[in-house]
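>>> fold the following for me, if possible:
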Amino acid sequence: MTADLLDELLHRVLPVLVFLVGITVVAELSEVAGVFEVASSTAARWARGRVWVLWALVVLLATACTVVLSLDTTAVLLTPVVLTLASRLKVSTAAFAMTTVWLANTASLLLPVSNLTNLLSLHRMQQLGVGIGGYVRLTWLPALVAVLVTVLVLGVLFRRDLVGHYEIAPPRVPHDRVLLVTSATVCLLLGPAFVTGVNVAWPASGAALLLVVVFLWRDRSRLGWALLPWRAVVVVTVLFTIVFVLGRWGLSDLLAAASGVGEGFPAYLRLAGTAALAANVIDNLPAYLALEPAAGDSPARLVAVLIGVNCGPLLTFWASLATLLWRERCRARGIAVRWWVFALRGLLLVPLLLVCCTAALAVVA
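As a prediction, the model looks like this:
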């Protein structure tokens, strides 16, 4: 590997990896403190036994979790809590499982921290003179449309499962209220911190350090090296390295030719469609890197790539790291997810998302 390629790789990947480690520690310790358990139990009480209201509150919780703490947090930590809640209340686990994995992907457009692909795009956005404010200006409407379309399709698919009532379970008492309040406050403050314009690795790392200090004081037995996402760091690093090398060998040129050129709805849709297809074949992170040159000097075309790699990876299990992690959480709860059912449902949603989100992008671009 040449020195300039290594320097570019470190410059692009290192901040992403630092953010990944920091936000994972925050999410893991927040889960230990009971933030997700209390949030879901509170939603169950607020719904007052109505299944559709509970589902709507889970939609809000999954969307907020994805936007602020990233799609991997929703897939890894919120999914088992929601599945346990659904099983305890004897409501459809399939409906709630599909809600978490779909929203983990489709709700990840709004902020740079919502998806690692978004973080990667910031480097190019800054080169094009677009800061976080400009990024949000281009993504807010496609992000809103992505969530609304996802919820609409989920509501139609699981309309029979979302009627009826359940018995309200007694609330779970957190083992340490100080840890719960501190962790919840940190999670709430991260959202505003991530849109201040500073490198997102800093607030994520600071939040992780703060929670580690608090846990050292209150419950140090919960701390350990297992909190760090070693496997994810290795996987992401290997994927980035492979795609950087393949990009130099012509992969980016091939995908650029398939993506076309130009601005406007048809051009954005073609680019987003190519990105979605690539994500389902080779995973969304390398797909983004390979397709970034196809966006040229257009921030709007870059967002079209993000629409494809964020909202498109719903046809194969390996299309995004979050989907793989979600599948493992389902398996751990004894829930079998058949690949062809997952793919067929994705075929209903993904084309709608690509059309509606790129149309929204054409409006704001």
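
>>> alpha carbons only for contacts and neighbour counts from here, please
Noted.

>>> now do the same for the closest residue to residue 343 other than its chain neighbours: helix, strand or coil?
Nearest in space to residue 343, with sequence neighbours left out and distances taken as CA to CA, 6 or more residues apart in numbering, is residue 315 at 4.4 Å. Secondary structure of residue 315, reduced to three states by DSSP: H, G, I helix; E, B strand; the rest coil: coil.

>>> would you confirm that residue 315 contacts residue 280?
Yes: under the criterion of CA atoms under 8 Å, residue 315 makes contact with residue 280 at 6.3 Å.

>>> which one's more surrounded, the two?
residue 315 (25 against 21; other CA atoms under 10 Å).

>>> any idea how far the more buried one is from residue 259?
Residue 315 sits at a distance of 20 Å from residue 259 (criterion: CA to CA, to the nearest Å).

>>> for the residue nearest in space to the middle of the chain, what are its contacts?
Centroid check for the chain by CA atoms, centre = their mean gives residue 71 as the closest residue, at 2.0 Å. Each residue near residue 71 by CA atoms under 8 Å, 6 or more residues apart in numbering is listed here: 65, 104-105, 107-108, 114-115, 322.

>>> please give the structure of this sequence too, so both can be compared:
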Amino acid sequence: MNLVARIAPVLVFLIAVTVIAELADQAKVFDVAAREAAHLARGRVWRLWLLVVVLATGLTIVLSLDTCAVLLTPVVLSMARQLGIPPKLFAFTTVWLAGTASLLLPVSNLTNLLALHQFEHLHSYLTVSWRPAIAAVLITVVVLAVLFHRDLRRTYVVPPTPPVDDKVLFWGSTGVCVLLGPAFVSGIEVAWPASVGALALVGLFAFRRRSALRWSLLPVKLVATVVVLFTLVGFLSAHGLQDVLSRVAGTTSELRLSVTAALGANLADNLPAYLAMEPIAADSPHRMMALLIGVNCGCLLTLWGSLATLLWRDRCDAARVDISWWSFLWRGLILTPLVVVGSVLALGG
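Predicted structure coming up:
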């Protein structure tokens, strides 16, 4: 499969799902969801946190890790600040679950979409993904609960639900987001329902709020970065990179493959790490999933481990929440080995 044929559906999906997420955000879908979570939690931070865990996991699985890391992060940080809760609990919840919850469906991560052609069909992907996906989320939740146990004991005053300016836009955007879930697991090429959903929302906003339709909705920088990464890895692979990685990763141990992929992702971002190592893992579905565990769940040591993490850091900076490289690293050193090893063990179960 040539480069253009592989990259085109991925880029279409990336553009479409970003437009959907941005317009849904402007329709206050995520704001209302976060505030409803605050109401349901009835003043207890641990209940609110569990609801954010569910929301972050669901957004990552259905609308990709970028949606969770980029759009949910400012919402929950703003909510935490208004409620008087230390924001790092929610900051790390969104970025960690954006990575570790992104195994279940092909649409959850660009790496999964790239890997899909190595599986016979969607069912064969889900057959090997569901156990490590559940393990990765559960391990992440446990580690977060341990690290932030003091914050989870706090209480807060329940705030009022924010008003919705345009109920047509709100319910239309909510409907598109909800329908994407079954559409993405139907077996249809994911670029199609994402494109239909994006066009539907663009049409709705054109009638109700034309000012929201701007060229800045398109993730131009992200798309350009993906294209550059594809091209760069293709060049390096043609000049001996694959042979080096094959010797390091080995041919038998799935854990060794995952660890090698995780190290590569933390050194040079998870997309080029996946692309460089794909030929090494292409001989079996289990090795492909081990590779995805490494690049998806194992990229949480460095702030440049994935594009989503870089974008998340920008949102944290904009919200004046300081996340230093050391703060990110030492917490990642606790989570990453546990989630990679645990997910690989679940894969072999």
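
>>> against structure 1, where does the longest helix anywhere in structure 2 fall?
As assigned by DSSP state H, the longest helix anywhere in structure 2 is helix 122-147. On structure 1, the counterpart of helix 122-147 of structure 2 by TM-score structural alignment is residues 132-157.

>>> ditto for stretch 309-319 of structure 2
Mapped onto structure 1 using TM-score structural alignment, stretch 309-319 of structure 2 covers residues 323-333.

>>> quick one on the thing from earlier: how much does the longest helix of structure 2 stray from structure 1?
For helix 122-147 of structure 2, the mean distance from the matching residues in structure 1 following superposition reads 0.4 Å, by mean CA distance after the TM-score superposition for structure 1.

>>> what's that helix packed up against?
The contact analysis (3 or more CA pairs under 8 Å, 6 or more residues apart in numbering; DSSP states H and E) places helix 122-147 of structure 2 against helix 88-100, helix 285-292, helix 325-347.

>>> give me the distance from that helix to the chain's centre.
13 Å (CA atoms, centre = their mean, to the nearest Å).

>>> pull out the buried positions in that helix.
Going by neighbour count (16 or more other CA atoms under 10 Å), the buried part of helix 122-147 of structure 2 is 122, 125-126, 128-141, 143-145.

>>> apart from its chain neighbours, what residue comes closest to residue 299 of structure 1?
Closest residue to residue 299 of structure 1 apart from its sequence neighbours, by CA to CA, 6+ apart: residue 125 at 6.5 Å.

>>> meant to ask about residue 9 of structure 2, not that
Excluding its sequence neighbours, the residue lying closest to residue 9 of structure 2 (CA to CA, 6+ apart) is residue 191, at 5.9 Å.

>>> picking that back up, can you list the helices and strands packed on helix 122-147 of structure 2 in JSON lines and add mean neighbour count and distance to residue 170 of structure 2?
Formatted as JSON lines, these follow (neighbours: other CA atoms under 10 Å; distance: least, CA to CA, whole Å):
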{"stretch": "helix 88-100", "mean neighbour count": "26", "distance to residue 170 of structure 2": "23"}
{"stretch": "helix 285-292", "mean neighbour count": "26", "distance to residue 170 of structure 2": "35"}
{"stretch": "helix 325-347", "mean neighbour count": "19", "distance to residue 170 of structure 2": "35"}
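
>>> could you point out which element follows the lengthiest helix in structure 1?
Scanning structure 1 for the longest helix, with DSSP H as the assignment, gives helix 3-33. Sequence-wise, the next helix or strand downstream of helix 3-33 of structure 1 (DSSP states H and E) is helix 35-46.

>>> the residue nearest to the centre of structure 1 maps to what in structure 2?
In structure 2, residue 71 of structure 1 lines up with residue 65, judged by TM-score structural alignment.

>>> do the same with residue 278 of structure 1
Match for residue 278 of structure 1 (TM-score structural alignment): residue 264.

>>> and residue 205 of structure 1, by the same measure?
Mapped onto structure 2 by TM-score structural alignment, residue 205 of structure 1 lines up with residue 195.
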